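Participant: sequence below, structure please.
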Amino acid sequence: MSAQSPDTQSSRMIIIVLFAGALSVLLAMGLRNSLGLFLKPMTMDLGWGRETFSLALAVQNLLWGAFQPFASAAADKWGPGRIIALGGILYAGGLVIMANSLTPGAFYISAGLMLGMAQSASALGIILGVVGRVMPPEKRSWGLGIVTAAGGVGQFSVVPLGQVLIGAYGWSLAFLYLAAFGFVIVCCAIMIGQSAKIAPVASTSVESAGNLKDAIREAAGHRGYLLLTTGFFVCGFHVAFIAVHLPAYLSDLGMPEETGALALTLIGVFNVIGSYSAGVLGGKWRKKNLLSWLYISRALVFIWFILTPVSTTTVIVFASLLGLLWLSTVPLTSGLVAQIFGTRYMGTLFAFVFFSHQIGSFLGVWLGGYLFDLYGTYMPIWWAGVALGFAAALLHWPINDKTVVRIQPAQ
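Facilitator: Next comes the predicted model:
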């Protein structure tokens, strides 16, 4: 038997990194997006207000973003396998504690702190950095689209499972069963850690900054990077509000409890199509322009849903359209970072952009619960989402997406 050529072996390792990374994202994002199903049964059982539940998940989103730069920098320095494995362990432990949380404090520690750290170590931010480094430039946007689409697969597979578990066993046991997925993430981490050592770092036409400190300083002074970072705030605001509060919103309007799970599932199904398509289109057309049109489309879909009487049909149409736009922003946004600054420090630079996304997530989740408890309606948040969608479109259009030209010192 002849030995494998280096090219064949490296290609095989790239496929393993892509597969294991996509599976980690599938599970991490699927678990995260199923948490909104627990809002009504948990708060009603424990006598909490919706703001209590919402604040815990808002803290989760904020800490996810706050820890992301550190998790990505640690992965750049010590390898992604260890960091992703830690994320899986934190996920499993956090869900176990959530199952036994009878006080808001315990829920804040588990759902907020532990799951926030788990997401930073095992979900999109860190995986996109790994995949972006090993994928060849001509297939990088496609690879990022595949990983992002995996988050949608997780949504339409884990969310229905969560609804079934809640209906059959109650919210506490449902958390315990879902905790098993944390250990599957650890297995993915082992595969990524071993394969990433063998898979070569892809070549790039962009010369990277000399060190991490220089890369951060350079990005902080780049107007396009700052606009991209500000615009990504809106994406976080939209998706976190919908993921956590849409099931309760529909239930409040008299729809069956299963309708919320159906909506999140459909968002996940169509997110696969949207994210993959965005990755493909991002390799052909200017990513910044595609982002502007995506945010305009979100605002228009929100307006239609707000003004249309709610029925099963309108929920299906809304969820399908929103799914196409759900995480389509991610491969385009992360791809812009790689396009402008190169892939060497892509994970860390995207992590700072992602922190802005998570600040938006924090506000979308928390304000949703706070304003509902205050006014008894979600309408103020819906209209805020519309306004922010148009604002994000305006922010992305003037981004300078040309690659940074660096003058190399004379030899």
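Participant: contacts, neighbours, all on C-alpha from now
Facilitator: OK.
Participant: now the helices for the stretch 51-200 of the chain?
Facilitator: Ranges of helices in the stretch 51-200 of the chain, per DSSP state H, counting those that start in this stretch, are 80-99, 104-107, 115-122, 124-134, 137-169, 171-179, 181-198.
Participant: list the buried ones in stretch 366-377?
Facilitator: For stretch 366-377, the neighbour count (16 or more other Cα atoms under 10 Å) marks 366-372 as buried.
Participant: could I get those residues as JSON lines with distance to G145?
Facilitator: As requested, those are exported to JSON lines (distance: Cα to Cα, whole Å):
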{"residue": "W366", "distance to G145": "29"}
{"residue": "L367", "distance to G145": "30"}
{"residue": "G368", "distance to G145": "29"}
{"residue": "G369", "distance to G145": "32"}
{"residue": "Y370", "distance to G145": "34"}
{"residue": "L371", "distance to G145": "35"}
{"residue": "F372", "distance to G145": "35"}
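Participant: here is a second sequence; please produce its structure as well for comparison:
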Amino acid sequence: MSIASPTPAGAAPNPGPAGLSTLQVLVCGAFIVTLSMGIRHGFGLWLQPVTQSQGWTRETFAFALAVQNLSWGVFGIFAGMAADRFGAFKVLVVGAALYALGLLGMAMSTTSLGFALTAGILIGAAQAGTTYAVIYGVIGRQIPAEKRSWAMGVAAAAGSFGQFLMVPVEGWLISSFGWQEALMVLGAAVLLIMPLAWGLREPGFAGGTMPRREQSILQALREAFKYRSFQLLMAGYFVCGFQVVFIGVHMPSYLKDNGLSPQVASYALALIGLFNVIGTYAAGALGQRMPKRYILAFIYMARAVVISIFLLVPLSPASVYVFSAVMGVLWLSTVPPTNAVVAQIFGVAHLSMLGGFVFFSHQIGSFMGVWLGGVLYDRTGSYNIVWYISIALGVFAALINLPVRESPIVRGPQRMGAAA
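Facilitator: All right, here's what the predicted structure looks like:
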């Protein structure tokens, strides 16, 4: 796959004196991810209020969120392309507007189709333009390679802190004002992404111009999809999506079904967010010091073990909180090393787009996890089968990440000349 050349794909461009500072990128990116991911992580709290109010089954709600995750993955590819072409600022502004409209539509929907279109397609498209793929593209272009994995860990930790911060707030809004009014409040709050996006206006994209690239989009895609390690990363990310979205959406109802109070679920999701601040930051920092494939393999195997123990011990608030804390360390800690490996192998010119394709695999897994959770619960009255699938997939993902090759692809003069 490599052709001898002095130009490694993973080399990071120097943003130069006109580039954005590391502090500016991290502060603005962190606050944006805190809002976008924080709101998204609390959607499981709406499952029972919405279904009981509307007279829908859990499968109806789960299907809408499954569509949301799939829409996020599909639109994430195009949001990544747009961010690579026009810069992150414009994509973030459009994404914030769609997010607000989606939350408003989610509150006002009276049919399952309307709910699927707003909570599903519209919010999914909004998340594509306001979360990791777009923010990581800015990080990759503006922060040197020797700090890139760490910076991605900081951004992911911000998303985790958003879960810790926003989930209790969302639970309080629902209990205090009602589920529809809570969605409207969040719709107004998400518009704060727009002024924050101003801080991520990259000078190299001024006036809609695009920095010179050695590859076209099609050439970058052909190179990536033929590369075995890219395929393995996509397969592992599928598992990540399956596990975290199933747990995030269905665990509140699982706990209530077993006699625990809604407050236990809110605290559990908040603990996941709090401890994932530690996990994502640690994964990003460790990625600067050790092979990222080992970090990923450990995370997936540890998830399988933790879920197994959770199902074996008697269910109680204490066991839920311990599970949430440990799972929180592993929750989104796959994000920094996965995206850092993509940047390390292929470079940063098309990082948002390639990250979008990897994330699309994640969202297919998310679709399957949240949808199967609803379907199998309605068919069997239990979540047990989906828990067992999550354990098996964790072992699978751990094994397939071990052979990933992290060294940069080296492109020869012939290929670069053809691309030019």
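Participant: that older thread, right, and the helices of the stretch 51-200 of the first structure - which one's nearest A219 of the first structure?
Facilitator: Of all the helices of the stretch 51-200 of the first structure, it is helix 124-134 that lies closest to A219 of the first structure, at 16.2 Å by Cα to Cα.
Participant: start and end residues in the second structure for that closest one, please.
Facilitator: Under TM-score structural alignment, helix 124-134 of the first structure corresponds to residues 132-142 of the second structure.
Participant: between the buried residues of stretch 366-377 of the first structure, which is closest to N271 of the first structure?
Facilitator: In terms of Cα to Cα, no member of those lies closer to N271 of the first structure than G368, at 22.8 Å.
Participant: residue nearest the middle of the second structure, spatially speaking?
Facilitator: Central residue of the second structure (Cα atoms, centre = their mean): Y132, 6.1 Å from the mean position.
Participant: so what's it up against?
Facilitator: Residues in contact with Y132 of the second structure (Cα atoms under 8 Å, 6 or more residues apart in numbering) are 33, 156.
Participant: measure it to A96 of the second structure for me?
Facilitator: 14 Å (Cα to Cα, to the nearest Å).
Participant: one more: R228 of the second structure?
Facilitator: Distance, R228 of the second structure to A96 of the second structure, by Cα to Cα: 35 Å.
Participant: go on, M81 of the second structure?
Facilitator: From M81 of the second structure over to A96 of the second structure the distance is 18 Å, taken as Cα to Cα.
Participant: what do you get for A128 of the second structure?
Facilitator: Going from A128 of the second structure to A96 of the second structure by Cα to Cα gives 10 Å.
Participant: quick one: which of these two has more around it?
Facilitator: Neighbour count, other Cα atoms under 10 Å: between A128 of the second structure and A96, A128 has more, with 30 against 27.
Participant: for the more buried one, give me its contacts.
Facilitator: Under the criterion of Cα under 8 Å, 6+ apart, the neighbours of A128 of the second structure are 72-73, 75-76, 79, 95, 134.
Participant: quick check: closest non-adjacent residue to it.
Facilitator: Distances taken as Cα to Cα, 6 or more residues apart in numbering place G76 nearest to A128 of the second structure, at 4.4 Å, with adjacent residues excluded.
Participant: show me what contacts the equivalent of that neighbour over in the first structure?
Facilitator: Using TM-score structural alignment, the partner of G76 of the second structure in the first structure is Q68. Neighbour list for Q68 of the first structure: 120-121, 125-126, 348, 351-352, 354-355 [criterion: Cα under 8 Å, 6+ apart].
Participant: dump the residues you listed into TSV; add distance to L264 of the first structure as well.
Facilitator: Below are the contacts of Q68 of the first structure laid out as TSV (distance: Cα to Cα, whole Å):
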residue	distance to L264 of the first structure
S120	22
A121	24
G125	22
I126	24
T348	30
A351	26
F352	27
F354	22
F355	24
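Participant: considering those residues, which possesses the most neighbours?
Facilitator: Sorting the contacts of Q68 of the first structure by how many neighbours each has (other Cα under 10 Å) puts A121 first, at 33 neighbours.
Participant: tell me the contacts of it?
Facilitator: By Cα under 8 Å, 6+ apart, the residues touching A121 of the first structure are 68, 71-72, 83-87.
Participant: any idea how far T43 of the first structure is from it?
Facilitator: Applying Cα to Cα to A121 of the first structure and T43 of the first structure gives a distance of 28 Å.
Participant: now P104 of the first structure
Facilitator: 10 Å.
Participant: what is in contact with these two at once?
Facilitator: Common contact partners of P104 of the first structure and T43 (Cα under 8 Å, 6+ apart): F53.
Participant: give me the element the aligned residue in the second structure for S334 of the first structure is part of.
Facilitator: If you follow S334 of the first structure across to the second structure using TM-score structural alignment, you land on N339. Using DSSP states H and E, N339 of the second structure sits in helix 335-346.
Participant: tilt between that helix and helix 145-177?
Facilitator: Computed by axes from the mean of the first three to the mean of the last three Cα atoms, to 10 degrees, the angle separating helix 335-346 of the second structure from helix 145-177 equals 150 degrees.
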